[in-house]
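Novice: have a look at this fold, sequence not included:
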């Protein structure tokens, strides 16, 4: 097997390389009528969201992290005209463009863009008025005259954590719960199949976007070189987690997947919105999940079969046992206060991004939780969040780590 340029065996090992997406015009193409279907609760102000995101990227760069961007990697993956045409046809298929006249007009419209502008245009969506001569071109256009888009925008793209996840030296190319987000995984598929940095390498695939069961990156955490955590959530099914676990436990160094069943609620969208790792022995958690939390352990037995057991101990004991720690500290979002805790949980107070052991990036608006982190000896890098937070995702949600330093060298 060729060397994989991907390496993530920890949530907290010093972050070396990360994938981001800078918010683009797709946010300004949101309308109130589209919010629920496109999984937004509000419309961010793009100019401010970009400024906040640029500050976030700056914090990462100043911490020694190499920042790369989804749109740039995808453009570099269109290595020749055949790959570009294949990608366009694939993208239009998954966007539901089956009307032949619409398809031809879109292809004609897109053919003159250079590769980077093409990707940005597809991400932003295409309005009907952008294509001359489309009006009343077909019965479908006349019937759907009130809908302004030929290709709908992809506003969730700045949450790069979910479409795929680097686990160990391989990737989980995910099947997303909602169709509007499943289009995002096409980019990762083409990047890992065709980008010059990856196309000649035999990078393991732990999951496929063509599976029937859904799995999302926010529900996958790498607790250490032996233990993974997975969230059974609104977005990730137990069937998907079982299939993922069989593959990654069989072919990677990991020995255990701890599956956390969390409430299927919008505020608890993914495991990382209620539980993240901050240091070797420090975690953030939303107090409301502690009582009803069920945890299952998945391991490969000597007969090569997957064994699943329900863990009967309290969360602290489970973590101490599997992570071989004498003590752990759970920092509850806003100290579990019934008002502050719910408010800061809604704004991703538990969704921290570790850039090194004991050093995290957080949103400024979650000031109660941030104070608790500092009082626990955690170094806190605070970023502005008035607009980025409107998408219901925090610093961890906005990043896809590609390389983290081996945590053992940090002890």
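Specialist: Everything's here; your move. What you see is a predicted model; the values in this text were computed from it and never measured. Residues are numbered from 1 along each chain as shown.
Novice: when you work out contacts or count neighbours from here on, use the C-alpha atoms and nothing else.
Specialist: Will do.
Novice: and the gap between residue 333 and residue 155?
Specialist: According to Cα to Cα, to the nearest Å, residue 333 stands 27 Å off from residue 155.
Novice: residue 309 now?
Specialist: Residue 309 is 39 Å from residue 155, by Cα to Cα.
Novice: let me know the secondary structure of the residue nearest the centre of the chain.
Specialist: The chain has residue 161 as the residue nearest its centroid, 1.7 Å off, counting by Cα atoms, centre = their mean. Classification of residue 161 using DSSP: H, G, I helix; E, B strand; the rest coil returns coil.
Novice: that one and residue 217 touch, don't they?
Specialist: Yes - the criterion here is Cα atoms under 8 Å, and residue 161 meets it with residue 217 at 5.4 Å.
Novice: longest helix in the protein, by residue count?
Specialist: Criterion DSSP state H: the longest helix present in the chain is helix 46-62.
Novice: which helices and strands sit right next to it?
Specialist: Counting contacts by 3 or more Cα pairs under 8 Å, 6 or more residues apart in numbering; DSSP states H and E, helix 46-62 packs against strand 66-69, strand 379-383.
Novice: again, 7 Å this time
Specialist: Judged by 3 or more Cα pairs under 7 Å, 6 or more residues apart in numbering; DSSP states H and E, helix 46-62 is in contact with no other helix or strand.
Novice: comparing residue 309 and residue 155, which residue is more hemmed in?
Specialist: The residue with more neighbours, out of residue 309 and residue 155, is residue 155; 27 against 11, by other Cα atoms under 10 Å.
Novice: distance check, that one against residue 29.
Specialist: To residue 29, residue 155 is 8 Å away according to Cα to Cα.
Novice: run a quick neighbour tally on the closest residue to residue 103 other than its chain neighbours.
Specialist: Leaving aside its chain neighbours, residue 103 sits nearest to residue 97 (6.1 Å; criterion: Cα to Cα, 6 or more residues apart in numbering). As a burial measure, residue 97 scores 17 neighbours (other Cα under 10 Å).
Novice: give the contact list for residue 128.
Specialist: Residues in contact with residue 128 (Cα atoms under 7 Å, 6 or more residues apart in numbering) are 134, 148-150.
Novice: quick one, strands of the stretch 1-150 of the chain?
Specialist: 15-20, 66-69, 126-127, 149-151 (DSSP state E, counting those that start in this stretch).
Novice: show me what the shortest one is packed against.
Specialist: Right, the one you point to is strand 126-127. Using 3+ Cα pairs under 7 Å, 6+ apart, strand 126-127 sits against strand 149-151.
Novice: which strands and helices sit next to the strand it packs on?
Specialist: Secondary-structure packing of strand 149-151 (3+ Cα pairs under 7 Å, 6+ apart): strand 126-127.
Novice: this is the comparison structure:
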């Protein structure tokens, strides 16, 4: 078993994490295209970066090694040939079919330093940056008023969703929306080319090339035996079944996948929007998910056949039985008060990042929920969040854990 990656729980002491510091992609958000790019508002980049740096500081001060997505990409693109191939793939994934435009974009990007090139593909390429003298496709004519050749990737600071470490392997996910469908490409490139992460010792539970969507916010590793996955607006039943089959077939150590059926709506975007683990026997939740709800238990049958069992019960009972822990405590966002929980849930009050058992990072703006967690014996490390929270994702959303200690 490799010791490069290891996630056997949601609460084991966090030792290594992948982040992306918000960049110029945030400044390419404009009101006309907020919905297309999955934003409700426009964060102020300078302040968002300061908040994100504060997040990284909390992690490093607590013994977590912080890696940045762009740094790993630089280390994965050491040759000009790889850089060229990466750009061809990225432009194709950006739905550009014109040969002439593709060549112009590659020429423009190859003329930059490697780090600047990566910042540019993440931030997007506006039409006023490149002069195209010859129109070579109908798309260029019909989209003449659209300001971008390549759309920005403003959701990229939510590194949780494009990839998930499960046990000692990775799921390179397939995103539900076109606004985010290029994000897994960065991880795919790293895990195929990076000198450390390119290794046949790392199993790939999902490879990002299947037609079925699955996103990391729906994947919670409850223990070294149990994975919980939300069947949601953004994660399909087909993708969950593929991952379950591969986990069991490859002797990952996981014995059970619990599939939580959650409503397909923005308030319940991912499982971790409404439900995160903060200690051995404590979870913070959106009151709307307490139940009763449907949970489907998947286990390995004979001859690679999966067994399915349906449970319809309250969340606390389901978790208590699955983890074999009596008295599971569900801590409601906002204390269950309709006004407070509604307000704090909007700012991801239930989306916490555990960095050790009973130690979590949260947004400071969710002060009611934070106070309740503290009174329940949870150590709460708060971070500034006025701008980052405008993207509708919390500390767990903004982090892709790579290595946790066993609990």
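Specialist: That came through fine. All values derive from a computational prediction rather than experimental measurement.
Novice: right, and the residue nearest to the centre of structure 1 touches residue 219 too?
Specialist: No - in this structure residue 161 of structure 1 lies outside contact range of residue 219 using Cα atoms under 7 Å: 9.5 Å.
Novice: show me the helices in structure 2, by range?
Specialist: 45-61, 69-76, 80-93, 99-110, 114-123, 138-142, 183-193, 237-249, 271-274, 315-323, 338-346, 367-375.
Novice: as CSV, these with mean neighbour count and distance to residue 388 of structure 2 would be great.
Specialist: Converted to CSV, these look like this (neighbours: other Cα atoms under 10 Å; distance: least, Cα to Cα, whole Å):
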stretch, mean neighbour count, distance to residue 388 of structure 2
helix 45-61, 17, 5
helix 69-76, 18, 18
helix 80-93, 15, 26
helix 99-110, 16, 29
helix 114-123, 18, 17
helix 138-142, 11, 34
helix 183-193, 21, 19
helix 237-249, 18, 30
helix 271-274, 26, 15
helix 315-323, 17, 30
helix 338-346, 17, 13
helix 367-375, 18, 16
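Novice: for residue 356 of structure 2, which of those is the nearest?
Specialist: Counting by Cα to Cα, residue 356 of structure 2 lies closest to helix 45-61 out of the helices of structure 2; the figure is 11.0 Å.
Novice: with structure 1 superposed, average distance for that closest one?
Specialist: Compared with structure 1 after the fit, helix 45-61 of structure 2 shows a mean deviation of 0.5 Å (mean Cα distance after the TM-score superposition for structure 1).
Novice: which residues of structure 1 does that helix align to?
Specialist: Mapped onto structure 1 using TM-score structural alignment, helix 45-61 of structure 2 covers residues 46-62.
Novice: residues in contact with the matching stretch?
Specialist: If you take Cα under 7 Å, 6+ apart as the criterion, stretch 46-62 of structure 1 is touched by 22-23, 27-28, 67, 383-385, 387-388.
Novice: so what's residue 183 of structure 2 up against?
Specialist: By Cα under 7 Å, 6+ apart, the contact list for residue 183 of structure 2 reads 156, 162.
Novice: what's near enough to touch the spatially closest residue to residue 269 of structure 2 that is not a sequence neighbour?
Specialist: Nearest non-adjacent residue to residue 269 of structure 2, counting by Cα to Cα, 6+ apart: residue 233, 6.7 Å away. By Cα under 7 Å, 6+ apart, residue 233 of structure 2 lies in contact with 264-265, 269.
Novice: please produce JSON lines containing the residues you listed, extended by neighbour count.
Specialist: Below are the contacts of residue 233 of structure 2 laid out as JSON lines (neighbours: other Cα atoms under 10 Å):
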{"residue": "264", "neighbour count": "14"}
{"residue": "265", "neighbour count": "11"}
{"residue": "269", "neighbour count": "21"}
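Novice: mapped onto structure 1, which of these hold?
Specialist: Retained in structure 1: 264-265, 269, out of the contacts of residue 233 of structure 2 (criterion both residues aligned by TM-score structural alignment, their matches' Cα atoms under 7 Å).
Novice: just give the number of residues close to residue 213 of structure 1.
Specialist: 19.
Novice: surely it meets residue 240?
Specialist: Yes - if you go by Cα under 7 Å, residue 213 of structure 1 and residue 240 touch, sitting 5.1 Å apart.
Novice: and the helices of structure 2: which comes nearest residue 288 of structure 2?
Specialist: Among these, helix 271-274 comes nearest to residue 288 of structure 2, with 8.1 Å by Cα to Cα.
Novice: where does the closest one end up in structure 1?
Specialist: Structural correspondence for helix 271-274 of structure 2: residues 271-274 of structure 1, per TM-score structural alignment.
Novice: re the thing from before, pick the most buried one from the strands of the stretch 1-150 of structure 1.
Specialist: strand 15-20 (a mean of 22; mean count of other Cα atoms under 10 Å).
Novice: check the offset of that strand from the chain's centre.
Specialist: Centroid separation for strand 15-20 of structure 1 versus its chain: 13 Å, with Cα atoms, centre = their mean, to the nearest Å.
Novice: mean deviation, that strand versus structure 2?
Specialist: Per aligned residue, strand 15-20 of structure 1 averages 0.2 Å (mean Cα distance after the TM-score superposition for structure 1).
Novice: residue in structure 2 paired with residue 397 of structure 1?
Specialist: In structure 2, residue 397 of structure 1 lines up with residue 397, judged by TM-score structural alignment.
Novice: do you know how far that match is from residue 237 of structure 2?
Specialist: 21 Å.
Novice: picking that back up, was I right about the residue nearest to residue 103 of structure 1 contacting residue 104?
Specialist: No - using Cα under 7 Å, residue 97 of structure 1 is not in contact with residue 104, being 9.9 Å away.
Novice: can you report how many residues lie near the residue lying closest to residue 284 of structure 1 once chain neighbours are set aside?
Specialist: Using Cα to Cα, 6+ apart and skipping residues adjacent in sequence, the residue nearest residue 284 of structure 1 is residue 331, 4.7 Å away. By other Cα under 10 Å, 23 other residues sit near residue 331 of structure 1.
Novice: give the contact list for the residue mapped onto residue 331 of structure 1 from structure 2.
Specialist: Aligned by TM-score structural alignment, residue 331 of structure 1 pairs with residue 331 of structure 2. The neighbours of residue 331 of structure 2, taking Cα under 7 Å, 6+ apart as the test, are 283-285.
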